[in-house]
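Enquirer: When you get a sec, could you give me coordinates for this:
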Amino acid sequence: MSCFVIGDIQGHLDPLPRLLAAAGADPRTDRFWFAGDLVNRGPRNADTLRFVRNLGEQAISVLGNHDFYLLAIACGAIPRGRDDTLSDVLDAPDREELIAWLRHRPLMHVEGEHALVHAGLLAPWTVRQARELAHEVEGALQGPHWVEFLTRLWGAKPTRWSDDLHGADRLRVIVNAMTRMRMCAPDGEMLLKHKGPIASAPAGALPWFKVPDRRSTTHTIVCGHWSALGYHDGDGVLAIDTGCVWGGALTAVCLETREIYRLKCEQAAAPSGWE
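Expert: Coordinates of the predicted model:
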């Protein structure tokens, strides 16, 4: 049995079955970790949710920023933007089942020496603390007041962590770090506006994983989200968003061997046995 980690799909389902077949993955016995952002920008969002859901207990998918966006517009917590591609989910006959399934995905998963999260972890957090903080968000999202939680979630402030944070501010920092963060100031403040490569970041800015005294170095942090960074295996991080949504490739990595499998996103033929 192997465990394969897969980068951001964002509704571009077609390459996934072929990629997993090329990796020799077996949906009956192998395990699959998805780094979040299952939906948005691609054409097959509902099918992507069904595909991952149908893998059952073989699959773990953490929540990404686009997944939160879908949940928020589906329940009316925020107005819908003009450039999303989520109509196939919102108009699906099984819409409520898909939304309920997505709402019950974890924000972070920790197993052995690996921690799976969509974007990253703030420097003051240990992996154990981060997992506890993720549980706080999961409790709010899965609880009876989840619409109110999402209504108050949107925004970029506060931009730094404090143990004294509470309420919506506390949950917003956790979600922004784990689903939106790329760069930070040296003191750990999140710089959420920067989305490009490291070379174009503001002077003095650092990738979140290079902020001094980061306490999560006890584990390899597996993440996606940052397509401009691309594949990165170093600094205690395995980053695997290689820009499928932007015409790049979808990447899978076998955790046991670190063997890399990559498929250009126009290579979409799906083999029998997977879809």
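Enquirer: Please make it C-alpha for all contacts and neighbour counts, starting now.
Expert: OK.
Enquirer: can you pull out the helices in the stretch 101-250 of the chain?
Expert: 127-142, 146-151, 167-179 (DSSP state H, counting those that start in this stretch).
Enquirer: what residues does the last one touch?
Expert: Residues external to helix 167-179 that are found in contact with it (C-alpha atoms under 8 Å, 6 or more residues apart in numbering): 63-65, 107-108, 117-122, 133-134, 136-137, 149, 152-161, 190, 225.
Enquirer: repeat for the first one
Expert: When contacts are taken as C-alpha under 8 Å, 6+ apart, the neighbours of helix 127-142 outside the stretch itself are 103-110, 115, 121, 146-147, 149-150, 171, 174-175, 215-216, 218-219.
Enquirer: Try it again at 6 Å.
Expert: 107, 146, 216 (C-alpha atoms under 6 Å, 6 or more residues apart in numbering).
Enquirer: I'd like those residues as a markdown table, with distance to Pro15 appended.
Expert: A markdown table is the format used below for the contacts of helix 127-142 (distance: C-alpha to C-alpha, whole Å):
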| residue | distance to Pro15 |
| --- | --- |
| Leu107 | 25 |
| Trp146 | 33 |
| Ser216 | 32 |
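Enquirer: Looking at neighbours, which among the residues you listed is most surrounded?
Expert: Scoring these on neighbours with other C-alpha atoms under 10 Å, the highest-scoring entry is Leu107 at 26 neighbours.
Enquirer: so who does that one touch?
Expert: Contacts of Leu107 (C-alpha under 6 Å, 6+ apart): 62-63, 134.
Enquirer: I'd like the helices of the stretch 101-250 of the chain laid out as CSV, including distance to Leu19.
Expert: Shown next, in CSV, are these (distance: least, C-alpha to C-alpha, whole Å):
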stretch, distance to Leu19
helix 127-142, 30
helix 146-151, 34
helix 167-179, 25
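Enquirer: Next, the structure of the following sequence, for comparison with the previous one:
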Amino acid sequence: MANYFVGDIQGCYDELRKLMDQVGFDPAEDVLWCTGDLVARGPGSLEVLRLFRDLGDAGRTVLGNHDLHLLAVHARLKKAKPKDRLQAFLDAPDSDELIQWLRRQPLYRHLPEHKVILTHAGVPPHWGVNDVIHRGDEVSDTLQSDHYLDFVAQMYGDKPDLDDPDASAYQRQTYTINCLTRMRLLYPDGRLDFYAKGDPVGEGTLVPWFRLPHPLLQEYRLVFGHWAALMGQSRTRNAISLDTGACWGHWLTFWQLETGLRFTQHADKVWG
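Expert: Down below sits the predicted model:
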């Protein structure tokens, strides 16, 4: 049995299938874990969602910011961006079923036996394991509730950008989403920045979330995507970066947990 972790797929279905073939992925024996952002940009968002749904326990993902946005687009709370190439999904006869499957996916995956936590963007430096579990589960409970669209409609925005013990439930959950699905660079006080996304070198006072004092990184490997500019290189022990810009014409990357080996597939085309 092997556990393969894949970076942001973003609709690059052909590259995903080629990588699965390259490693000889066997759903009867192996598990494929995704850092989220299954959809958008590439032409195969529908096929990627169907593949993960049909893999059952052999295909496990977390929610990324593009996946959450799809919930809003499907509900007509937001308009689809032409560059996200989602029309085939929106027209599909099983789109409603896939949306119900998608909103049951969590914001984190905890593999305690391997000391691994998987999220889309990372884990804030001031959070421990219990914070990830409690805060992530709180959002999941809301997304799986009958009134989830009330939350989806208001989850957009760059505030809150700092933890606030006096925040309302929705504000607290929006901060959780901002951390787990949008975080890249932080100010020294831990406040989130949402605009800088290039190489972290030369970003002034901003610091990558994994370069601030982070006790959890001493104990766990934190596997994440979301930051294509890193090209899979965090240069930080236990911060496992896997977004290598497939939709931007670069690579899709698998990381095998048991061996630490990486496998790559060059993108067929620039979609971003």
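Enquirer: TM-score for these two?
Expert: Scored against TM-score structural alignment, normalised by the length of the second structure, the superposed chains reach a TM-score of 0.94; 266 aligned residues with a C-alpha RMSD of 1.5 Å.
Enquirer: Can you flag the buried ones in the contacts of helix 167-179 of the first structure?
Expert: 63-65, 107-108, 117-122, 133-134, 137, 149, 153-154, 156, 159-161, 190, 225 (16 or more other C-alpha atoms under 10 Å).
Enquirer: Residue in the first structure paired with Arg262 of the second structure?
Expert: For Arg262 of the second structure, the equivalent position in the first structure is taken to be Ile260, counting by TM-score structural alignment.
Enquirer: tally of neighbours for that match?
Expert: 15.
Enquirer: That one: what's its closest spatial neighbour, skipping adjacent residues?
Expert: Val253 (4.6 Å; C-alpha to C-alpha, 6 or more residues apart in numbering).
Enquirer: before we move on, what about Tyr148 of the second structure?
Expert: Nearest one to Tyr148 of the second structure, counting by C-alpha to C-alpha, 6+ apart, is Thr142 at 5.6 Å.
Enquirer: How much space separates the one you found from Arg103 of the second structure?
Expert: Between Thr142 of the second structure and Arg103 of the second structure the computed distance is 10 Å (C-alpha to C-alpha, to the nearest Å).
Enquirer: ditto for Asp26 of the second structure
Expert: Counting by C-alpha to C-alpha, the gap from Asp26 of the second structure to Arg103 of the second structure is 26 Å.
Enquirer: can you count the residues close to Arg53 of the first structure?
Expert: For Arg53 of the first structure, using other C-alpha under 10 Å, the count is 17.
Enquirer: which element is it on?
Expert: helix 45-54 (DSSP states H and E).
Enquirer: which residues touch the next helix or strand after that helix?
Expert: Heading C-terminal from helix 45-54 of the first structure, the first helix or strand you meet, by DSSP H and E, is strand 59-61. For strand 59-61 of the first structure, the surrounding residues in contact (C-alpha under 6 Å, 6+ apart) are 31-34, 36.
Enquirer: Can you check which part of the second structure strand 59-61 of the first structure sits on?
Expert: Going by TM-score structural alignment: strand 59-61 of the first structure matches residues 59-61.
Enquirer: Quick check: that stretch compared with the first structure, mean distance?
Expert: Stretch 59-61 of the second structure, aligned to the first structure and superposed, deviates on average by 0.9 Å (mean C-alpha distance after the TM-score superposition for the first structure).
Enquirer: Tell me if Phe254 of the second structure really is in a helix.
Expert: No. The assignment for Phe254 of the second structure (DSSP: H, G, I helix; E, B strand; the rest coil) gives strand, which keeps it out of a helix.
Enquirer: thinking it is in contact with Arg262, fair?
Expert: Yes. Here Phe254 of the second structure reaches Arg262: they are 5.5 Å apart, a contact under C-alpha atoms under 6 Å.
Enquirer: can you tell me how far Asp94 of the second structure sits from Tyr187 of the second structure?
Expert: Asp94 of the second structure is 43 Å from Tyr187 of the second structure, by C-alpha to C-alpha.
Enquirer: Between those two, tell me which one has more neighbours.
Expert: Neighbours of Asp94 of the second structure and Tyr187, each counted by other C-alpha under 10 Å, are more numerous for Tyr187; the result is 15 against 12.
Enquirer: which residue in the first structure lines up with that one?
Expert: Match for Tyr187 of the second structure (TM-score structural alignment): Ala185.
Enquirer: can you pull the contacts of that match?
Expert: Ala205.
Enquirer: same deal with His219 of the first structure?
Expert: By C-alpha under 6 Å, 6+ apart, the neighbours of His219 of the first structure are 113-114.
Enquirer: sorry, back to before: next, count neighbours for the residue nearest to Tyr148 of the second structure.
Expert: 18.
Enquirer: Looking at the first structure, name the residue matched to it.
Expert: Per TM-score structural alignment, Thr142 of the second structure is aligned with Ala140.
Enquirer: Could you measure from that match over to Leu150 of the first structure?
Expert: 9 Å.
Enquirer: Could you report the separation of the match of Tyr187 of the second structure from Ala203 of the first structure?
Expert: 9 Å.
Enquirer: Can you show me the strands along the stretch 1-150 of the first structure?
Expert: Under the criterion DSSP state E, counting those that start in this stretch, the stretch 1-150 of the first structure contains strands at 3-6, 31-34, 59-61, 108-111, 114-117.
Enquirer: now those strands in JSON lines, with distance to Lys210 of the first structure?
Expert: Formatted as JSON lines, the strands of the stretch 1-150 of the first structure follow (distance: least, C-alpha to C-alpha, whole Å):
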{"stretch": "strand 3-6", "distance to Lys210 of the first structure": "22"}
{"stretch": "strand 31-34", "distance to Lys210 of the first structure": "24"}
{"stretch": "strand 59-61", "distance to Lys210 of the first structure": "25"}
{"stretch": "strand 108-111", "distance to Lys210 of the first structure": "20"}
{"stretch": "strand 114-117", "distance to Lys210 of the first structure": "17"}
